[in-house]
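Participant: okay, sequence plus prediction incoming.
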Amino acid sequence: MTSILVALLCLTSSTWAFVVKYQPEAVHLSFGDQIQDIVVTWSTKDDTKESLVEYGIGAFQFTAKGNSSLFVDEGKQKHHQYIHRVDLKNLIPGEKYMYHCGSNFGWSNIFYMTTPPASKTWTPQIVIFGDMGNENAQSLSRLQEETQRGLYDAAIHVGDFAYDMDSDEARVGDQFMKQIEGIAAYLPYMTVPGNHEEKYNFSNYRARFSMPGNSEGLWYSFNVGPVHFIAIDTEVYYFMNYGIKQLVKQFEWLDEDLRRANEPATRTERPWIVTFGHRPMYCSNANSDDCTNHESLVRVGLPFLNWFGLENLLYKHRVDLQLWAHEHSYERLFPMYNFKVMNGSYDKPYTNYKAPVHIVTGSAGCKEGREKFTPKRPHWSAYRSADYGYTRMKVFNKTHLYLEQVSDDKAGAVLDEVWLIKDTPVPQYPPN
């Protein structure tokens, strides 16, 4: 009897090990090159020889095939896995799809996603946050719950994941990708790299996420309703192992992308331009990193040369809103350019503002804790909070955009809110 039990246990153990090797993990979505295209990404421990997504409206009506690539962490033990990507093309607008992913070796749970509607009067709702790790991920549970209740159309994670994805031979990254599945498997999870992703030339970030464009998710743009979103890689200014070519390449791409977004017909149709990148141009935290350096590299460019700084470029192209993280806090600034408040008053809402609005939202929670502020709030800082939390954006139409900051410390209370309002879809700054 004992020998039979031992044999059954061995058989069960070997079968379980086989299943685990091929079981899909860390399922997440992103927008493809078109708004009606969705990319499904997941990982398996071993090669399944095929990458499949079965999907449909109310039933599995279609099967899409993709591909996988071997990802080997650069750590000493060479931890490896297979990253699978499948493009779902030309989905029907405004429909709720069910899907699962995997292969004949094993399938994921069934998830749901809702495609953006075709209507030009759509009011997209986006949740935005940065600096969320495995430990002390204060915002995670509320973000999961709100996502699955259907509050959001997309999520934007503004850099710094897991703390850090490469740690423990990339197993910390594996854990993080599993944790965010409750958000990222239900709506597009859009990302940019932060300083905590720099190990091994950002290899974990580049391998795990599938963003639009041809830059391995480092910089790109996409459209959601009346908004043109632009992802910016701020780390090209700080990690020179990238090489100066990366910095110049992004700057030239960004200039051209903004030029196209500002063509009269395009800007009238899609009037909001919103950028997001990890390190802020402005902040008032009490540290010696970016906030106490008025000539930050992202803002003014390369040291002593003032080449390739982003502030002049984004101001010239009339960007409405700039979203940042990196500081583990929340801060909303007045519309400003070169440390000058440009909206004519210090009141809300920001109506017919004359410069971009900056918001720093890096307080989703990580093991490094909170960031303190300087004792005196600068004249250009409208509101700041050290509470853990995240930012919600709702774009009502071509002239009204609403933002609010949610506090995890205060059970989901809204701490701060602001409207961006303009009389015409196209802002009139800077002067011709």
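Facilitator: Happy to help now that I have it.
Participant: every contact and neighbour count from this point should use C-alpha atoms.
Facilitator: Fine.
Participant: W16 - that's part of a helix, no?
Facilitator: Yes - according to DSSP: H, G, I helix; E, B strand; the rest coil, the state of W16 is that of a helix.
Participant: who are the packing partners of the one helix or strand A231 maps to?
Facilitator: Here A231, judged by DSSP states H and E, is contained in strand 227-232. For strand 227-232, the elements it packs on are strand 189-192, strand 220-224, strand 272-277, judged by 3 or more Cα pairs under 8 Å, 6 or more residues apart in numbering; DSSP states H and E.
Participant: which other helices and strands contact the second one?
Facilitator: Using 3+ Cα pairs under 8 Å, 6+ apart, the elements in contact with strand 220-224 are strand 227-232.
Participant: out of the helices and strands packed on strand 227-232, which comes closest to I359?
Facilitator: Proximity to I359 (Cα to Cα) singles out strand 272-277 among the helices and strands packed on strand 227-232, at 9.6 Å.
Participant: how big is the angle separating the closest one from strand 220-224?
Facilitator: Computed by axes from the mean of the first three to the mean of the last three Cα atoms, to 10 degrees, the angle separating strand 272-277 from strand 220-224 equals 140 degrees.
Participant: just checking, next helix/strand downstream of the strand holding A231?
Facilitator: Using DSSP H and E, the helix or strand that follows strand 227-232 in sequence is helix 244-261.
Participant: against that first model, consider the following:
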Amino acid sequence: MRAQNMASATTAAEVQAFAVFFLLRVGGGSNEGCSESADAYARAQQNVMLTATNTVALQDQAQINHVYGDDDYGYLEGVKKDHIKWPSHPTFEKEGTHGYDSYGECGVPSATRFHMPDNGNGVYWYSFDTGLAHHAVVSSEHEFARGSPLYNWLVNDLKSVDRSKTPWVFLYIHRPLYCSVAYSGDYYRSLLFRDELEQELADYHVDIVFAGHYHSYERTCPVFGDRCIESPSGKAMAPVHLMVGSGGYQVDDAGFYRSRWREQGFLEHGYGRVHIYNSTHLHFEFVSNAERRVKDEAWIVSTHDWPSKRERYPPGYFPPQEIAGFGAAVMLASLATYAVLVPAIRRARNTKYTPVQPIQFSK
């Protein structure tokens, strides 16, 4: 993902350069102790609106994807706390992980108040085109295994993309497929997503996977099968995973474990900006709320034609995190065995042997 010369031939479609802003909402006004999260988010909204109005044009207006994370729109009481009312910018909502709280009641506001493109399953999965990009939005809280309605819809949607009109393809999902935040439970959940979806995302040349869930920001290299895959010139040969879940970052205090595919990550409030310049060059920025500046950026250069049907793991390859997890499990089992057996052995050794006196029978 290196910056390259952009003075290449362009088509008529490529002159429609545009930008997409990503605000992934994952913290509420007083939820989980984050009292200042709502104010920080409101300030970020204002900053994005001002920037978009002055510098970005897409059919005379900026395109903003408003992707909610752990808190639904209903939790924020809708318009009461919608500080800027999103007057002219289309807003697309994505279901988070608390929609099924209170036996599903928390998901009712988002399911009934938002009307998404009628080509999927309401607010839970749908797709749309803007400029040079096709956007597919899916829920991470529904069955996603092969053969499920969500899986079948996603594959059919990706098959139908006209890459001559929308060369860039983005997928949005709440839970990430790649994340190095040190939470073991969610890490193993991410492996399940990879097992079911990663092959298809690579085969249909999805360029970026946007996620939230974790209260942090992280950017990967073009990654497939736990390995970075780029051409010698730096051209992406696999999807890039961008986790922009920075709202409510104070909730999580876990750091990042070491991984070969992680390129950058921060624990702070912020949002993402994507600038698409033509069919092959895209520029991503992560903006820090507190510092009000771009804190991470990367060029993604791709011709969207990497080989399909590649093996996720070459013969004999085993992901290092899997090895570490297996080693940790063995160590914990050994410690548990030691904790149980050693005291038992010691008690047995300390027990004094008292011989049983023979019974005397009278003649």
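Facilitator: Thanks, I have the structure now. Everything numeric in this text was worked out from a predicted model, so none of it was measured.
Participant: against the second structure, where does the strand holding A231 of the first structure fall?
Facilitator: Alignment of strand 227-232 of the first structure against the second structure: residues 133-138, by TM-score structural alignment.
Participant: end to end, how far does stretch 178-187 of the first structure reach?
Facilitator: Separation of the first and last residues of stretch 178-187 of the first structure by Cα to Cα, to the nearest Å is 15 Å.
Participant: which other residues reach it?
Facilitator: Here stretch 178-187 of the first structure makes contact (Cα atoms under 8 Å, 6 or more residues apart in numbering) with 25-30, 111-114, 134, 140, 143-144, 147-148, 152-155, 189.
Participant: narrow the residues you listed to those in helices?
Facilitator: 140, 143-144, 147-148 (DSSP state H).
Participant: Y337 of the first structure: which of those residues is nearest?
Facilitator: Nearest to Y337 of the first structure among those is L143, at 32.8 Å by Cα to Cα.
Participant: how about that closest one, nearest residue that isn't a chain neighbour?
Facilitator: I183 (6.8 Å; Cα to Cα, 6 or more residues apart in numbering).
Participant: the host helix or strand of the one you found vs the second structure, average offset?
Facilitator: Using DSSP H and E, I183 of the first structure falls within helix 181-184. With mean Cα distance after the TM-score superposition for the first structure, helix 181-184 of the first structure departs from the second structure by a mean of 3.6 Å once superposed.
Participant: report the distance from that helix to the chain centre.
Facilitator: Distance of helix 181-184 of the first structure from the chain centroid (Cα atoms, centre = their mean, to the nearest Å) equals 13 Å.
Participant: can you check stretch 211-227 of the second structure too?
Facilitator: Centre-to-centre, stretch 211-227 of the second structure and its host chain are 6 Å apart (Cα atoms, centre = their mean).
Participant: residue range for it in the first structure?
Facilitator: Using TM-score structural alignment, stretch 211-227 of the second structure pairs with 324-340 in the first structure.
Participant: check stretch 163-172 of the second structure too.
Facilitator: Going by TM-score structural alignment: stretch 163-172 of the second structure matches residues 267-276.
Participant: that stretch: which residues count as buried?
Facilitator: Applying a neighbour-count criterion of 16 or more other Cα atoms under 10 Å, one finds 267-276 buried in stretch 267-276 of the first structure.
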